[in-house]
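Peer 1: have a look at this prediction, sequence included:
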Amino acid sequence: MKKHLLIIIIVLTNLVFAQENKFSTEDIVLNSYTTLAPSSMEQLKWLPNDAEYSYIEHDGKNQILMKGTRSGKKISLVDLEELNSKLIVYEKKSNDRFPKYTWITDSKFVFWIKNILFSYDVRLKEIKKMNEIPTEAEDKSTSFDYKNIAYVLDYNFFVKSGSNDAEQLTHDGSYDFTYGKSVSRNEFGINEGIFWSPSGKKIAFYHEDLRSVTDYPLLKLNTIPAKTELIKYPMAGGKSPKVSLAVYDLEQKKTTWLETIGPEDQYLTSITWAPDEQSIYLGQLNRDQNHLKLYKYSVSSGKQDTLLFEEKNDKYVEPEDGLKFLPNDSEKFIWLSRRDGWKHAYLYTTKGKLIKQLTKGDWEITEFHGFDGAGENIFITSTEAGPDQRQFYRVNIKTVEKNLLTSDAGSHSVDIHSSGFYFIDSYSSLEVPKRVRLINYKGETESILLNSPDPLIGKNIGKTEIFTIKASDNTDLYCRTVFPSDFDATKKYPVIIYVYGGPHAQLITNTWPVGRYSLWFYRMAQEGYIVFTLDNRGSSNRGLEFEQATFRNLGTVEIEDQLKGIEYLTSLPYIDSNRIGVYGWSYGGFMTTSLMLRANNKFKVGVAGGAVIDWNMYEVMYTERYMDTPETNKEGYEKASLLNYVDNLNGKLLLVHGTDDPTVVWQNTLRFAQEAMHKNKKLDYFPYVGHPHGVGGKDAIHLYQKITDYFLENL
């Protein structure tokens, strides 16, 4: 009797322990980037000149700006309490977080508090108000010396020089006629609309004419009756914005518009100032996005000066970077291009002569970091060690000799000092949560700044594996499997496929799992599911041929590759082939719905968030790059439209969508629901009222619980 009681107690204890070590929905939503993420050095950055660094250290409720030296010595510079005591003159409310700061000298940093720019001298312990702009101002941008500020107010463009009154440079700005704002829906590497010259004496800014672009209504439900808010949304095949670029000379008080010859609907990108500020460079890309011309323009006249070169591709060209001028030679620059099928660096003269290709191989540059102090070497991060790796290299411009400066397998994120002699290397892998070290020019470790403990220690977590399988054309497809902690190969397990599958994303990398999705994978593994992910052709950082395999036919090759993953899984003795589910968001929502409808009932359950249903309803720039226009590729659009496959819905499908989504408009999944209604097909649907493309705030708890419960109840 006692023996039986002891066994019961042990079993119950183990059950309680297992439950306590499971991830809750609150853990996933609220703690995935904090207590359940690796330790970090907040706002870690180099000082401008000395090879010393700074970061924010937390001490209870207080936050301290620390300085560290190469030898490992740490010095307190100023804490939040002291900073707040000096800010009280300007604002009554204390700040609860140390502001984002930027060093302008080794002893002085600047920071914004709302609409006021301050400087603080850590030696003199002195704070100064440097400038102030209206509280309603948007898109604020400072010159590199922080003496001048540009901003947008009511869609018009303003420049404020020092303590002088702001100058309003435009007066006809409106909702559909903007100045100084990012254009072309942030495609082509565009994420701002204001470009300061090196000295801060001149400034370039975008103008976007959206008057011919479709108005799209977002339904606002918090009033009675509901109201609509109009946004500009250029759908595939429709009218595209007209973009132009102006230059303003702060000393001469003169605005010059560049005479960008070409079609009105061409795209302008890669804006770069010449070091002497007499010229400005920009790429002009045609609407078909298969022909790029890089021009040099005269700043004084606005006229085209030189056509440096052209890039063409029978599918598409996608410029995402500006020119990188050599610090010791203003007549030479580096251009990043995928013209040979992989993203590499090319050395050019300002007359458009190609001097040499600096990097070569079947791998991609994922980040260009800059130059050393002498301008003799460049620093890059690349996939040369493997598509799932990120390693840091030095490349000599003269000899093109390449040296690896990091060696630990995994993902390295590097910040270079202005001298180009020291680097802060933040590294992680599946085995290493985070390690931050200071390394030198030879790749040798000078000091360890941080070695994060495992934030998931004690949690009920199984192993994660990264491996490859073959696509139908023998291409390697990278995969990841997350196993239950009590995995037993003699048992059968259901599988959840997490999918994205579209451009500009790579899911399988050798890095520590951080974030909501990663913890949700662990949560579902704790519930007895195997979680599987595959990067299909069409996704990023595998070369142009790999990415362009889906051209004009989105949703077909991707499905083929994902089914190769299913073929692999179902060959394993421990996989229950009758219990396979799929989940994804955005392009992943498109893929989830596609797999539920176009994979011969291989999937029993699916959850699709913010899904594109019909590419006719998605934006011009992105869609036409990968699909051409609906007029020139009618067959491709028809084949990709999921409205044409609703009859095939036999499993359990949940669609969720933010009703204020300005990226994938709500109409997509509403049309799908309408078609399911007409065809008497069962469909589960949940609108996240008032949310955009993602669900944030406390409502994310509802979202993740709903997704979790849907799989638990149906798979």
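Peer 2: Cool, the structure landed.
Peer 1: from here on, just use CA atoms for contacts and neighbour counts.
Peer 2: Fine.
Peer 1: contacts for the host helix or strand of residue 348?
Peer 2: Per DSSP states H and E, residue 348 falls inside strand 344-349. Strand 344-349 is contacted from outside by 331-338, 354-360, 364-365, using C-alpha atoms under 8 Å, 6 or more residues apart in numbering.
Peer 1: let's bring in a second one:
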Amino acid sequence: MKLTAYCGALFLLGCLSVQAQVQDEQINQSLSLREQWIHLTRDLMFEPEWAAEGHQFHYKLSVEGGFQFFRDSVQKAKPELAFDHQRISRALNQATGQSFSALQLPFDRFSYSENDQSIEFYYDSKNWSCQLDGTLCKAMERQGQPKAFGVVRDLRIEAYNPLRSSPDGAYTAQIVAHNLVIKHKDGRIQYQSKDGSAVDFYDAQSIQWAPDSSALLVMKVKPGTARMVTRVLSSPLDQLEPKTLTQLYPKPGDAVDIDQPVLVQLDAGKAQRIDNQLFSQPYTLDQVQWQADSQSFTFRYTERGHQLVRVIEVDAKTAQPKALLTERSQSFIDQWGAFYQTLSGPEKGFVWLSERDGWAHLYRYDNKGQLINQITQGNWRVRDVMHLDEKTQQLWFAASGMEPEQDPYFIHYYRINFDGTGLTALTTANATHQVSFSADRQYYIDLYSRVDLPNVAELRRSSDGQLIRTLAKADISRLTQAGFKAPEVFVAKGRDGKTDIWGLIVKPQQFKPEQKYPVIENIYAGPHDSFVPKSFWPFGFHSGGDKVIGMQALADLGFVVVQIDGMGTKNRSKAFHDVAWKNLADSGFPDRILWHKAAAKQFPWYNMAAGVGIYGASAGGQSTVAALLFHPEVYTTGVAYAGCYDNRMDKISWNEQWMGYPVGPHYAASSVTEHAELLQGNLLLINGEQDSNVDPASTMQLVNALIKADKDFDLLLVPGGEHAVGRSVGPIRYVQRRQFDFFQRHLKQQSSDSNKSQL
């Protein structure tokens, strides 16, 4: 009996060892999927760029072995290489110490500069310039004093402070020892302030001359809270001992810079502080602009709390301010999607975007702040404004939800008259569109796709939308032969029983409908956008895990992976969006759970018996933990990356926009750290040691709370890792392997056990 038991144990260990090897091979194959598939498309165009003048354009295109950039024009119709890719590759490799091949350059867009002798692009959080002869690539230094999250100047960095010449050339202005000095061209001092100091200084970057040189506007600044986040770099590359790094990082409730407009009238030789009664509690003052006749200047005022915004005009003679427009909201005014533009024509006035009727629409006002008319209207939303043409009195814009038979998130482009008449669709195909116009707007390129429709790029004439020629039509035959299948779109009703909730389902390549598959949700519920992919490109841009390819790699391990846009996310109605107001813990879960249940009811293979897995990063990390805390009856296994687990610990800009000001009990109510004792299920926390987007202490505070609550969890800290650790930079393969293995060991095993118990 003992020998039999011993042999049985050895046999079991052997089986477990073989099973582990098989799982490791499956994970390694999934981790390699992006590299295996990414170069299998042909003629797939990315967003084109038009020249600043004329009718030339360039674009990135998939070719044999990778990607190349091409240059073309409306007249020539003969694409040629945009530059020598080998030269750029060698120069960039030398500058970065990386190894990029000529067909795998690490950027998707560029612009020509220096009379087409150089190109400029964005890579690794920096702007780069490369000379086309290949002699030099360099990161471009930023001029000026940066503002941390747009609200607190970093006073450790010297402000950009050149001489500012008046339009007529008669005067120059500059900041000297915190004070404003205006000199005549003959050297005489025309005006000099004496009240500037380190804690109440004149800002060099804000100086604006009136067009007729009669006056000057400058901001006098009282600095906000200089909150510094200190991080320890445990494993620096240049020394054995760790280093400390500091970052200016204002958080919700911190004091922001107070900008006080000051008007200097040259003839009178005096300065006047503008009465701030109309803008006494600023979050920001921006879009400062002189009128063309120099009679006044305007600016936009956003009050702290994001529930009141004003357009304010200041008379240049009397220095008296008045509110041309006041917008209020019981929830938030979405400044991440705002639009405001002054008109310089005879009627002057401005165009304003508002959600006052429940949808994001455009309104036209005269120069006295009186509403002339609503330009756009209906149960759909304006997504972006491309151009205002005052000569033709026309406006060009992007919108979604106008086409009743299409996905309400699909973006289409339109033209409309200022008076709201003449609405003309520039795009019609049942897809999401990305339109770019030539500098004179005579032509446009319409790049459209769906998750199941590869990119099509068409050159069209703006006057009548006439197709001139098809520039590119993607061929994915090789990708399809390799096993790619488009995600399945699924729609279910939300918490109100009426609103459609849209999502995607990704199945394993070897999907068998008679089998049951555990479900994993890829979540991001941030209110600043919607996130379910609508366009074809499944790989993301130089990213490993967030797009369809990351979900496919995970699905191939034997899961069904889904992504859903619940209420609280953007790009639908104002009411849909408002669900997030002061309640980020909601994360749309009531809608998501109903969506899961509807899918399980419709598809026999959609197996929720062992609960749903969930993973996400940043706000998605916060939502992942919230799922396990607040909805453990549905969500049982989660992997959370770089989460902002308590909104009081995160950046001021994102959190005050959606959680409001002042900081109150609702912040604690949405905090998963405050509710750590509710944790059920399996949780893996992953964080980068050098996260500059979300204070990494937020993760460690959650860890502390979980330990105090005697809760078991897994933790992976990546030395030197940034906010996107495991997704776009750093040890991607290792981190993703840990995520995949976690779901294999917990959710898949639970699902297997659940299936056995039902037999």
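Peer 2: Received, thanks. The shown structure was predicted, so the numbers you read here are calculated from the model rather than taken from an experiment.
Peer 1: show me what contacts the closest residue to residue 456 of structure 2 other than its chain neighbours?
Peer 2: Leaving aside its sequence neighbours, residue 456 of structure 2 sits nearest to residue 473 (C-alpha to C-alpha, 6 or more residues apart in numbering; 4.6 Å). For residue 473 of structure 2, the contacting residues are 43, 44, 45, 454, 455, 456, 457, by C-alpha under 8 Å, 6+ apart.
Peer 1: corresponding residue for residue 473 of structure 2 in structure 1?
Peer 2: Counting by TM-score structural alignment, residue 473 of structure 2 lines up with residue 451 in structure 1.
Peer 1: quick one, which of the contacts of strand 344-349 of structure 1 are buried?
Peer 2: Using 16 or more other C-alpha atoms under 10 Å as the burial test, the contacts of strand 344-349 of structure 1 include 332-338, 354, 357-360, 364-365 as buried.
Peer 1: what's the most distant pair in those?
Peer 2: 332 and 364 (22.4 Å; C-alpha to C-alpha).
Peer 1: residue 199 of structure 2: neighbour count?
Peer 2: By the measure other C-alpha atoms under 10 Å, the count of residues near residue 199 of structure 2 is 12.
Peer 1: and the gap between it and residue 147 of structure 2?
Peer 2: 16 Å (C-alpha to C-alpha, to the nearest Å).
Peer 1: how many residues are close by residue 205 of structure 1?
Peer 2: By other C-alpha under 10 Å, neighbour count at residue 205 of structure 1 equals 22.
Peer 1: next: residue 714 of structure 1.
Peer 2: Residue 714 of structure 1, neighbours per other C-alpha under 10 Å, totals 14.
Peer 1: so what's it closest to, chain neighbours aside?
Peer 2: residue 605 is the one closest to residue 714 of structure 1 (C-alpha to C-alpha, 6+ apart), at 6.7 Å.
Peer 1: mind checking what that neighbour lines up with in structure 2?
Peer 2: In structure 2, residue 605 of structure 1 lands on residue 637 (TM-score structural alignment).
Peer 1: surely that match touches residue 614?
Peer 2: Yes. Between residue 637 of structure 2 and residue 614 there is a contact at 6.4 Å, judged by C-alpha atoms under 8 Å.
Peer 1: SS state for residue 704 of structure 1?
Peer 2: helix (DSSP: H, G, I helix; E, B strand; the rest coil).
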